[in-house]
Structure formats: structure tokens, C-alpha cells
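Novice: fold the following.
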Amino acid sequence: RRAAAPAGGLRDRLAAAPAEDRRRLVEELVAGQVAEVLGYASTATVGPDRSFTELGFDSLTAVDLRNRLTTRTGLSLPATLVFDHPTPAALTGHLLAQLGPGPAAPTLLDELDRLEAAFAATPPETLAELAADEEIRSTVAARLRALLTRWDGDGGVTATLDDASDDELFDFIDSRFGRS
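Specialist: Take a look at the predicted model:
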């Protein structure tokens, strides 16, 4: 008997897997557990569209499968699981829907929301202390300007005048307005 894989491991694998591989991963889990519960030597006998009763399930083996899948998925599954979803394919679809596609990667707007929330959660006196430290203030301002520059896509044109050399200023003026 194999040791149970932690439920987080399956969720992590599903989250990291391309969408087209997620169903296969859950199908393999279901087929493997069905074969173990019924004492089959391999999963080859477990066809995705064969009914659980045709495969040999009764109420005891149904509960055993439910318990194993609960352990491996971390989901709260009913004792009637194999009767509610009567084939391995139907059960796979149900588990996949319950497990979801996995956490989505944070979007740029999500990250901006997180940054705004961090600023909002920082007490005003702490912000004032940080802003009073010239090194911190200039570092934060430079990084925010660099992000804005990347967003604007102007190759650094929004940098402050203090950061530009005379040659850079004249090159900018020439490129934007032409030579006179």
C-alpha cells in the first residue's frame, strides 16, 4: 500500500500543470485509486466510461475510494461519491471542478492593488519616518519612476531632469523637436 500524497501536492501539481494536462493528472489519480481499492494489478482494467458498479464497487469499496480521494485531494467528499458520479470519467470531471484551475498568477493590477494596500496599511507616522530618510525616499521614488517609465514605454524620457546629463537633455530635445 502506497503512502498518501499530501493534498497540497496534488493542488500544487495541478496549479503548475498546463490546462490540457490537468484532466490527465486527475484521471490518473482516480484510475490508480480505483485499481487499488478493487485490488486490480493495473489501471488498464479501469476504463473511464465503465460504471463503478460494473467495475465491482459496493458500498464499502465506495467509501474506501471516497476516503482515499479525500486524503489525496483535501476535498470534503460525500460517501455517495461513486453513486453521484457513476464512472471514472464523471468522477474525474467532478474532482477537477472542485479542485479548480489552481491559483491564477497575479496580474499587474493585482500587484498594484497589493502595493496600494501596503501603503494604506502603513501608519502615517511610519510613512513620514520613511519619507524623512533621504536615501529611502530617493530609492522608492527612483523605483516608482522606473516602473512608470517602463509603463509609458518612452525609453526613459520621464526621468527627472536632475538625472540627465547636458548631452542627454540636448539629445532628447533634438529627438522630440528636431534641430533648428
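
Novice: could you use CA atoms for every contact and neighbour count after this?
Specialist: Fine.

Novice: so residue 80 versus residue 20, what's the distance?
Specialist: In this view, residue 80 and residue 20 are 29 Å apart by CA to CA, to the nearest Å.

Novice: the two: who's more crowded?
Specialist: Remark: of residue 80 and residue 20, residue 80 carries more neighbours, 13 against 8, as counted by other CA atoms under 10 Å.

Novice: pretty sure the more buried one contacts residue 62?
Specialist: Yes: Residue 80 lies in contact with residue 62 (CA atoms under 8 Å); the separation is 7.4 Å.

Novice: okay, and the common contacts of these two?
Specialist: Residues touching both residue 80 and residue 62 by CA atoms under 8 Å, 6 or more residues apart in numbering: none at all.

Novice: alongside the first, I'd like the structure of this one:
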Amino acid sequence: MSTSIADTIDEVITECAGAPVPVDAVFFEAGLTSSVIVAVHERLQSALGTRFPVGVFFDHPTRQALAEHLTRATAAGQVGPAAVVPEGEWTARSRRDLRTQLRRRKG
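Specialist: Predicted coordinates for the structure are as follows:
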């Protein structure tokens, strides 16, 4: 399952970023913007069929760290099934969460 999650993360990030991101590169240092992270978050939740907070990208800021975390969290049942939420509504919520995380990081 680990390889599947890692492969999915790689595919989604490459699609959203428009280019591959090295496995050990920190997302923001690799040029991913907050809007790209929100898109990756939404697509990963859909692709994996789970829900997890956007803050996971700050706590696990590389592809490798994110894959390891999501693999462990999935196995432990710490991520839940994806809820059906209207796309525009979820995007607004995701962006608010991301802005909050960015403000905390800067502050």
C-alpha cells in the first residue's frame, strides 16, 4: 500500500505542479504555491478516498514524508473516508485552513 500511496502522491503533485518534484524536496522550496498545495490536497483526498487536514503538508513537507505519514495514518485508521462536499465549498475551507497555517508559520 505504501508504494500505491507514494505513486499517487507523485502523480497528483506532478499533475498539479506541472513538473515532477524531487522526493526529498520541501514543497514550498520546490516552488509549490499555496494554491497548488490546495489543489494537491483536494485531488489527493479524492484519489485516496480519505480526508485529512491541509496542515499535513506543513507537518510532512516532502513527498517522502507525506507518503510515509499517510501510509501510517491510513493503516492506523487515523484518516477518515472522504465526505461528499460541494467542490467550491471545500476549496474555500481548504484555502482558509492553508492561510491559517501560513500565518502561524510566519508568526
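
Novice: what's the TM-score for these two chains?
Specialist: The TM-score (TM-score structural alignment, normalised by the length of the second structure) is 0.64; 77 aligned residues with a CA RMSD of 1.9 Å.

Novice: looking at the second structure, name the residue matched to residue 91 of the first structure.
Specialist: In the second structure, residue 91 of the first structure lines up with residue 66, judged by TM-score structural alignment.

Novice: next up, the contacts around that match.
Specialist: Contact analysis of residue 66 of the second structure by CA under 8 Å, 6+ apart lists 56-57, 60.

Novice: what subset of those residues is buried?
Specialist: Buried subset of those (neighbour count, 16 or more other CA atoms under 10 Å): 57, 60.

Novice: just the contacts of residue 66 of the second structure now: which is nearest residue 81 of the second structure?
Specialist: residue 56 (16.3 Å; CA to CA).

Novice: name the nearest residue to the aligned partner of that closest one in the first structure, ignoring sequence neighbours.
Specialist: Matched by TM-score structural alignment, residue 56 of the second structure corresponds to residue 81 in the first structure. Distance criterion CA to CA, 6 or more residues apart in numbering; nearest residue to residue 81 of the first structure, sequence neighbours excluded, is residue 66 at 6.5 Å.

Novice: surely that neighbour is in contact with residue 77?
Specialist: Yes: contact status for residue 66 of the first structure versus residue 77: in contact at 6.5 Å, counting by CA under 8 Å.

Novice: and the two? Which one has more around it.
Specialist: Per other CA under 10 Å, whichever of residue 66 of the first structure and residue 77 has more neighbours is residue 66, with 22 against 16.
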